[in-house]
Structures are given as structure tokens and as C-alpha cells.
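Participant: Sequence and predicted model, in that order:
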Amino acid sequence: MPRLKKKGASNLDTLPNVVMVEPSNAELVSVKKHARTTRNAKNKRRTQKDPIELSPDQQELVNIKNSLGLRHQDYAILLGIGLPRLSSYTYGRTASVPADVMKTARQLLAENAEATRLLKEKFNRPMSEILQEWENKLGTTSDAELAGLIGVVTMTINRWRKNETKPDLSALNRYDRIVNLVVNNIKQLVLR
């Protein structure tokens, strides 16, 4: 007795056989090339954003930070604002910079311009020479010991020794102050 077909159901026996055929190498190359071209076009559009034009106050804020040799986070602290707020000014995400922030930045520059100039002059040499000076002061040649004293990893000391990298001015000043503090503490222990 033949089975009755329910309404809306399909009979699998009546479907045609499907044979899968592997694509040729030329077809595969064409598909991959198209995907790569599409991906590259998207990446190009993503990276080709128009450069953001900063307002005169925003540009002055950036210039002051650079001339003082400050890291972004240190600059934000000195200005008395949060890092996200400073970033919104220096990356042009806001229309203008408040007058009180500009006043503080200009005051920082006026008060610290000479000290910054002296720091730049002091550290205007290869990092390997600065390391050598620190080692002489501390009486050590061990990268691990020096790294532990100033609070960096040994790999950083290694890169500095090869002059591959150099900390920014505020970090250099901080490390130099640590070295001098350690040297002074050692002298005081010896004098006792």
C-alpha cells in the first residue's frame, strides 16, 4: 500500500542527485584574489582618514607638552584633568580647550621651560652613555641589578645599552633621580 504524502512535506526520493565538483585552481585563485582585494580596499579606506586639524589652542596644548618632554599621563596630572579629557583636546575630538586648562598649560611652560631645557641638554646623548654613568655612580655592571634598582625589566636595559630605545624626558629624569637617591642612601649608610 503506497504511503500518502502529507501536505507540504517533500519526498526525498524525487530530488535530483547533486554531484559536488571541486573548483579548479584558477577559480580558487580568482576567489582568493577577490577576497584579498576587497579586504585591502576596506583597510585602505579605514587608514586613509583625513588628518584631524587641531584648533590653535589644541595645537598649542600639544606643543607645550612636547616642549616640556612630558608623557601624556603626566601632562594630564599637571593640568589637573583626566587623561580622557586631555586626549579629547589633543586629538581634536572636542571643539576647543577651556581657558583655565590653557592658562595652566601656559603657566607650566613658563615655570618649567628652563628646567626642561637643562634636562634636554643633560640627556642629549646616547642611552648607552647615560647607562654607563648610572653604573659608575652605583658601582654595578649587572643589567639585572640596575634594572631592579630603577624599576624596569632587564630586557629594557639591554635595549638601552644597544641604543635601540630611549625613555622620554620625564622618565629619564625619574630614573636619574632614583639613581641619585640610591647613591645618596648608600653614602649615608657608609658614613654611619
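Facilitator: On my side now, so go ahead.
Participant: contacts and neighbour counts: CA atoms only from here.
Facilitator: Will do.
Participant: quick one: contacts of whichever helix or strand Leu189 is part of?
Facilitator: Element membership for Leu189, per DSSP states H and E: helix 169-191. Residues outside helix 169-191 that contact it (Cα atoms under 8 Å, 6 or more residues apart in numbering) are Gly69, Leu70, Arg71, Leu119, Lys120, Phe123, Trp134, Lys137, Leu138, Leu149, Ile150.
Participant: okay, pairing it with this:
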Amino acid sequence: MSKEKTKGKSALDALPSITMVKPVEPEVVSVRKIAKTARNTKNKRKTARETIELSKDQQELVDIRKKLGLRHQDYAIMLGIGLPRLSSYTYGRTASVPADVMKTARQLLAENGETSRQLKEKFERPMSEIIGEWEMRLGTSTDAEIADLIGVVTMTINRWRKNETKPDLSALNRYDRIVTLIANTIKQHS
């Protein structure tokens, strides 16, 4: 028996010693920290986009759009190009702007520059005043009625009335023409 004990001891003694280690708990990362990191990453990308320098033609293309008071969509149509193509020029994703596009843009400015200046002056006042004028011309008194007549949602009229937002010049001109057409129709039928 003692031989077996000796054998058992020597067999156990032959095994490597085991040291118990307390398990390490994984690091808990809060959702806020992850969200903040994602936000910071987005901000870094925006900063990188803002630092892109436009060529002389690209900057002129942007300036002409602003002088004309056009939305990107309308400007692209007037230039006879697609919106993605216009965006590639105005955001500096292409090296240059083709000569035919620049020629068309300069013609648009020459032909419509004075009209755009007059429109800017006409709509320079607060949006709440413009809405008030439209109400008088249309003979309406509620946001819902004006919204239905010009084709926007009531919340948009509400924001305009509070001067929180204002449509771009081309949209303002479009809405004003709609109001004029409706007002003239009302006068004819009265």
C-alpha cells in the first residue's frame, strides 16, 4: 500500500502546478461613449470636406448659382446637366469644369442676373411679412388654406410665419407666381 501511495504522490508531483487567477472582467463601454466617438468621426469627415479648395471655375460656378439664387436641382436643369455631375463640380470632386458648362453658367448669369437681383430685393423682407401679403392677396386666413393653395404642408407655413425658415429665391418666386395666378383667377370670377 505504501508503494501505491508513493506512486500516487510521485504521479501528482509530476503534474505542473496550477495557479488560480481571478478572471478579468471585460471593459464595459457605454453607448454614449460609442455614440460620441461616432459623432467625432463624422465631424472629422466634415472638416476634411470643408478644407477642399475649389478651382477658379468651380468657385465661379458656385458663385453664379448663389447670385442667381437657385437651388442645386434647378441650377443643374438650367445648365443641362445632372445633379450628381453638378455636385461633383461644386464640391471639388472633379479636377475641372468643362468649358461648355462654364459658358452656359455665364450666359445664365448675363441673362438672369438683373432679374435675380430684383427678386432678392423683393423677397429681402422677413418671411412672415411675405405670408401676410399672400394672405391678403388670396383672401385666406389659415395656414392650412395657404399651404393647400401653394402646395406645401401646413408645418412649413407655420415655420415661415415664425421666420424660422425661408425658401430659397427660386422657390419663393415660384410660390409668389402661384399666389399671383390664383389671386388673378379669383378677381376674374368675382
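Facilitator: Looks like it came in fine. Quick caveat, the model's predicted, so the values are computed rather than measured.
Participant: thinking again about what came up before, among the contacts of helix 169-191 of structure 1, which one sits closest to Leu28 of structure 1?
Facilitator: Closest approach to Leu28 of structure 1 among these (Cα to Cα): Arg71, at 50.0 Å.
Participant: aligned partner of that closest one in structure 2?
Facilitator: Aligning on TM-score structural alignment places Arg71 of structure 1 opposite Arg71 in structure 2.
Participant: And its match, how close does it get to Ala99 of structure 2?
Facilitator: 22 Å (Cα to Cα, to the nearest Å).
Participant: quick revisit: how far away from the center of its chain is the helix holding Leu189 of structure 1?
Facilitator: 28 Å (Cα atoms, centre = their mean, to the nearest Å).
Participant: which of the residues in that helix are buried?
Facilitator: Residues Leu169, Ser170, Leu172, Asn173, Tyr175, Asp176, Val179, Val182, Val183 are the ones in helix 169-191 of structure 1 that count as buried (16 or more other Cα atoms under 10 Å).
Participant: which stretches of structure 1 form helices?
Facilitator: For structure 1, the helices defined by DSSP state H cover 25-47, 56-68, 72-79, 83-90, 99-122, 127-138, 143-150, 154-161, 169-191.
Participant: Which one of those helices lies nearest to Pro16 of structure 1?
Facilitator: Nearest of the helices of structure 1 (Cα to Cα): helix 25-47, 25.6 Å.
Participant: Would you check that Tyr75 of structure 1 makes contact with Ser67?
Facilitator: No - between Tyr75 of structure 1 and Ser67 there is no contact under Cα atoms under 8 Å: 11.5 Å.
Participant: Tell me which of those two has more neighbours.
Facilitator: Tyr75 (23 against 14; other Cα atoms under 10 Å).
Participant: who touches that one in this structure?
Facilitator: When contacts are counted by Cα under 8 Å, 6+ apart, Tyr75 of structure 1 touches Lys65.
Participant: tally of neighbours for Leu68 of structure 1?
Facilitator: Applying other Cα under 10 Å, we find 21 residues neighbouring Leu68 of structure 1.
Participant: Kindly report the same for Thr115 of structure 2.
Facilitator: By the criterion of other Cα under 10 Å, Thr115 of structure 2 has 13 neighbours.
Participant: measure Lys120 of structure 1 to Ala171 of structure 1 for me?
Facilitator: 12 Å.
Participant: How about Gln132 of structure 1?
Facilitator: Separation of Gln132 of structure 1 from Ala171 of structure 1 (Cα to Cα): 17 Å.
Participant: Next: Arg106 of structure 1.
Facilitator: 22 Å.
Participant: same question, Tyr91 of structure 1
Facilitator: Here the criterion is Cα to Cα. By it, Tyr91 of structure 1 lies 23 Å from Ala171 of structure 1.
Participant: list the contacts for the most centrally placed residue in structure 2?
Facilitator: For structure 2, His72 is the residue whose C-alpha lies nearest the centre (Cα atoms, centre = their mean; 11.4 Å). Going by Cα under 8 Å, 6+ apart, His72 of structure 2 touches Arg65, Leu83, Leu86, Ser87.
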